[in-house]
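# Sequence unavailable; structure follows:
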């Protein structure tokens, strides 16, 4: 589970790529090859270091992992 932060440093987006890969017995290398992006770019997505995620990449990830975007990305509202 990877948390990304907004401009104020509060965690608001949670990525569940690790859990999805593990549950499907798949590596980052295999996923990147099947999606058609470099392993480096997939690693950035996996670690939360990506600045953006193209819809075509999201489509590829969801297709390969047989999941919905909401299974991969979760919005967690800020708690004040």
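Structure's in. What do you need? For clarity, every value in this text was computed on a predicted model and none was experimentally measured.

# all contacts plus neighbour counts: C-alpha atoms, from now on.
Noted.

# residues making contact with stretch 2-19?
For stretch 2-19, contacts defined as C-alpha atoms under 8 Å, 6 or more residues apart in numbering pick out 1, 46-48, 71-78.

# in this protein, which helix has the most residues?
Secondary structure of the chain per DSSP state H: the longest helix is helix 55-65.

# name the helices or strands packed onto that helix?
With contacts defined as 3 or more C-alpha pairs under 8 Å, 6 or more residues apart in numbering; DSSP states H and E, the packing partners of helix 55-65 are helix 28-35.

# Alongside the first one, take a look at this:
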């Protein structure tokens, strides 16, 4: 898939664990794991907004596009 998920790196930069982010955002750890692994087919803008707010980042810090 040409969309790259950099969520693990942003979490590490913020010294935050996935469990903590999931609680703040209001999603399950399982759903966050699916998103982090790149297996998610879609992400709601409200979820993306909540992640960006929790991590004090921009969507482009989490998502990247690369040509295959």
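Thanks, I have the structure now. Everything numeric in this text was worked out from a predicted model, so none of it was measured.

# picking up where we left off before, next step: the contacts of stretch 2-19 of the first structure restricted to helices.
46-47, 71-72.

# on that earlier part again, would you list the buried entries among the contacts of stretch 2-19 of the first structure?
Buried positions within the contacts of stretch 2-19 of the first structure, assessed by neighbour count (16 or more other C-alpha atoms under 10 Å), are 46-48, 72-73.

# Kindly reformat these as a markdown table containing distance to residue 24 of the first structure.
Below are those laid out as a markdown table (distance: C-alpha to C-alpha, whole Å):
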| residue | distance to residue 24 of the first structure |
| --- | --- |
| 46 | 15 |
| 47 | 18 |
| 48 | 20 |
| 72 | 13 |
| 73 | 17 |
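
# quick revisit: right, and the pair among the contacts of stretch 2-19 of the first structure with maximum separation?
Largest separation among the contacts of stretch 2-19 of the first structure by C-alpha to C-alpha: 46 and 78, giving 22.1 Å.
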